[in-house]
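Enquirer: 3D model of this:
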Amino acid sequence: MTDLLQLASQPAVWAALATLVVMEVVLGIDNLIFISILTNKLPADQQTRARRIGIGLALILRLGLLGTVAFIVQLTEPVFAVLGQAFSWRDLILIGGGLFLLWKATKEIHHTVDPEPETDRPTGGSLGFGAAIGQILLLDLVFSVDSIITAVGMTEHVPVMMVAVVAAVVVMLVAAEPLSAFIARNPSVVMLALGFLIMIGMTLIAEGFGAHVQKGYVYTAMAFSAGVESLNMLARRRRRPARDGVPASTGPARRA
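Expert: Below you'll find the predicted structure:
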């Protein structure tokens, strides 16, 4: 308790906490997009429960990994080399997670563009609950390792890391339902989000091969694409009344 009070009295610790919370929230966006897309394929009565379980698993994994910080740090040590390129366990985890994201996003894009006949789809959803949780758990592990290693590089105080992780997961929990509902209401956003997952997967693979990618570039591209899609959605909304024979803007009639 005394150590915690001493930490709380240091302005530098509060600055590190604020920075780390923002960083963890940003890193959690990738995880949340994947969870939203995946759970939207479940029957409606299972979607909320699957999101909560997926985000809860993310919290458990992150806090569990924080308890083994010394082991996590060792994951960055090279274990073997191929053609002069050294690989650590972290690199292998990132490459594996990136490949999984590429496979999953490509499969979902194919399913969206060329869907199966309705008679071939399982009733109530196209994905089993257990399969969804398993895939969420796999990506939770990848993103958790990356998140904790990032946190270790920013501060040496484990309590600060824990507070930041909990705050980021709470934000994910609050944002999960609105984000999933938004994606479900706007089919074009699904394709955009899948494109984000492909970009994230390629970033993870590049990181695994030692090519550091500035996250700012990735998220700037995502924000730009989201902005363009917002304009497209606004344009479609304004064109819809005209297609239905209703004037785009209706107001009180002027008197002659």
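
Enquirer: from here on, just use CA atoms for contacts and neighbour counts.
Expert: Fine.

Enquirer: in which helix or strand does residue 81 reside?
Expert: Element membership for residue 81 (DSSP states H and E) is strand 78-82.

Enquirer: how distant is that strand from the center of its chain?
Expert: On the basis of CA atoms, centre = their mean, to the nearest Å, strand 78-82 sits 29 Å off its chain's mean C-alpha point.

Enquirer: and the next element down the chain from that strand?
Expert: Counting by DSSP H and E, the next helix or strand C-terminal to strand 78-82 is strand 85-88.

Enquirer: could you also give me the structure for this second sequence? I'd like to compare it with the first:
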Amino acid sequence: MEILFTPNALLALLTLTFLEIILGIDNIVFLSIVSGKLKAEDQPKARRVGLLLAMAFRIILLFGITWVLGLQDVILSIDWDFFSANITGQSLIIFGGGLFLLYKSVSEIHHKLEGEEESEKGKASNSISQAILQIALLNIVFSFDSILTAVGMVSMKEPIEGGFGYDGALIIMILSVIISIIIMMIFAGPVSKFVNEHPTIQILGLSFLILIGVMLLAEGSHLAHFRFGDDIEVHSISKGYLYFAIFFSLFVEFLNLKMKKTKNKVKLHNNTIIDEKLKDGDITS
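Expert: The predicted structure is shown next:
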């Protein structure tokens, strides 16, 4: 336990907690959209249960870290003339999660753009158990991604070799999961309310989920070493590019929302020049 109070352990805990929150953004977006289809009184419960499931899955996987790492072993090899692959349990889970996320996102966008309004009766048909089931399925995929990232960040070597030891590393990872989930629970309500009150944010969030689904498909294919012919191999997509696109898009959308709220219209420089010429009579309207 003394290792947990060292500067290195505290830094690792802080870093891991931050990463867990960043990796949980897609989880919160999915939670907001799925819970938004429920009755207003059921939405907080769905968000709480969803985030508690996320915490439970992550902690269970941490205790079974040997099994998780064992999923990286090849279970099926394919070697055809035009295609080859070494499929693992991990690649199957991540690839399947990407397909599910793509299906759910495209279905929701179709539903919203086709103008199918949901009445209170329609919302009642989307039971909380169905919402929790969808959340649980996707949480399994997000949990694998989160845990493998945490394992890669924290050294399980013995303290004398510069690591935290197995027990120390496990406690650090569990604490980071618990702290990050508590923080996400605090902000999940306001984020969900904001997303559900702005249709453009909903479509933007669903578009993010499509991007994440494509990223999971690419990552699953990369982990399975998909190769077409002799030269074409599928590579994973860097999460840094993805999250930059997400935050930049949100920043632009926030500017758009702020401009809509302002009473005074924003005039461009060229429009000001034209207005002055109209006043002077240099040009006619």
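
Enquirer: hang on, the earlier thing: what packs against the strand holding residue 81 of the first structure?
Expert: On a contact count with 3 or more CA pairs under 8 Å, 6 or more residues apart in numbering; DSSP states H and E, strand 78-82 of the first structure meets strand 85-88.

Enquirer: what about 10 Å?
Expert: Applying 3 or more CA pairs under 10 Å, 6 or more residues apart in numbering; DSSP states H and E, we find strand 78-82 of the first structure packed against strand 85-88, helix 89-113.

Enquirer: can you list the residues that contact that strand?
Expert: Outside strand 78-82 of the first structure, the residues within contact range by CA atoms under 10 Å, 6 or more residues apart in numbering are 85-91.

Enquirer: so what corresponds to residue 177 of the second structure in the first structure?
Expert: For residue 177 of the second structure, the aligned position in the first structure is occupied by residue 165, per TM-score structural alignment.

Enquirer: over to residue 218 of the second structure?
Expert: In the first structure, the residue paired with residue 218 of the second structure according to TM-score structural alignment is residue 206.

Enquirer: in what helix or strand does its match lie?
Expert: Per DSSP H and E: helix 187-208 holds residue 206 of the first structure.

Enquirer: and whatever helix or strand comes next after that helix, how far from the chain's centre?
Expert: As assigned by DSSP H and E, the chain's next helix or strand after helix 187-208 of the first structure is helix 215-243. Put simply, helix 215-243 of the first structure sits 19 Å off its chain's centre (CA atoms, centre = their mean).

Enquirer: report the buried residues of the helix holding residue 206 of the first structure.
Expert: Neighbour counts over helix 187-208 of the first structure (16 or more other CA atoms under 10 Å) mark 189-208 as buried.

Enquirer: go on, stretch 66-83 of the second structure?
Expert: Applying 16+ other CA under 10 Å to stretch 66-83 of the second structure flags 68, 71, 74 as buried.

Enquirer: residue in the first structure paired with the second one?
Expert: Taking TM-score structural alignment for the superposition, residue 71 of the second structure sits opposite residue 75 in the first structure.

Enquirer: can you pull the contacts of the residue in the first structure that residue 49 of the second structure lines up against?
Expert: Here residue 49 of the second structure is matched to residue 53 in the first structure, going by TM-score structural alignment. With contact taken as CA under 10 Å, 6+ apart, residue 53 of the first structure is in contact with 47, 59, 133, 136-137.

Enquirer: tell me which two in those are the farthest apart.
Expert: Within these, 47 and 59 form the most distant pair, 18.5 Å apart (CA to CA).

Enquirer: so which of the contacts of residue 53 of the first structure comes closest to residue 232 of the first structure?
Expert: Residue 232 of the first structure lies nearest to residue 47 out of the contacts of residue 53 of the first structure, by CA to CA, at 27.8 Å.

Enquirer: could you measure from the residue lying closest to the closest one once chain neighbours are set aside over to residue 211 of the first structure?
Expert: Spatial nearest neighbour of residue 47 of the first structure, chain neighbours left out: residue 39 (5.3 Å); criterion: CA to CA, 6 or more residues apart in numbering. Distance of residue 39 of the first structure to residue 211 of the first structure, computed by CA to CA, to the nearest Å: 32 Å.

Enquirer: neighbour count winner among those two?
Expert: More crowded of residue 39 of the first structure and residue 211, by other CA atoms under 10 Å: residue 39, with 25 against 11.

Enquirer: map the more buried one onto the second structure.
Expert: Match for residue 39 of the first structure (TM-score structural alignment): residue 35.

Enquirer: tell me who's in contact with its match.
Expert: Shown in contact with residue 35 of the second structure (CA under 10 Å, 6+ apart): 29, 42-47, 50, 126-128, 131-132, 135, 192, 196.

Enquirer: picking up where we left off before, now do the contacts for the match of residue 218 of the second structure.
Expert: Here residue 206 of the first structure is in contact with 91, 94-95, 98, 200, 212-213 (criterion: CA under 10 Å, 6+ apart).

Enquirer: hmm, residue 201 of the first structure is touching residue 101, no?
Expert: Yes: counting by CA atoms under 10 Å, residue 201 of the first structure touches residue 101, with 5.2 Å between them.

Enquirer: still on that earlier bit, the match of residue 218 of the second structure and residue 114 of the first structure: what is the separation?
Expert: Distance from residue 206 of the first structure to residue 114 of the first structure, by CA to CA: 30 Å.

Enquirer: same question for residue 213 of the first structure.
Expert: Distance, residue 213 of the first structure to residue 114 of the first structure, using CA to CA: 33 Å.

Enquirer: correct me, but residue 186 of the first structure touches residue 233?
Expert: Yes: between residue 186 of the first structure and residue 233 there is a contact under CA under 10 Å: 8.5 Å.
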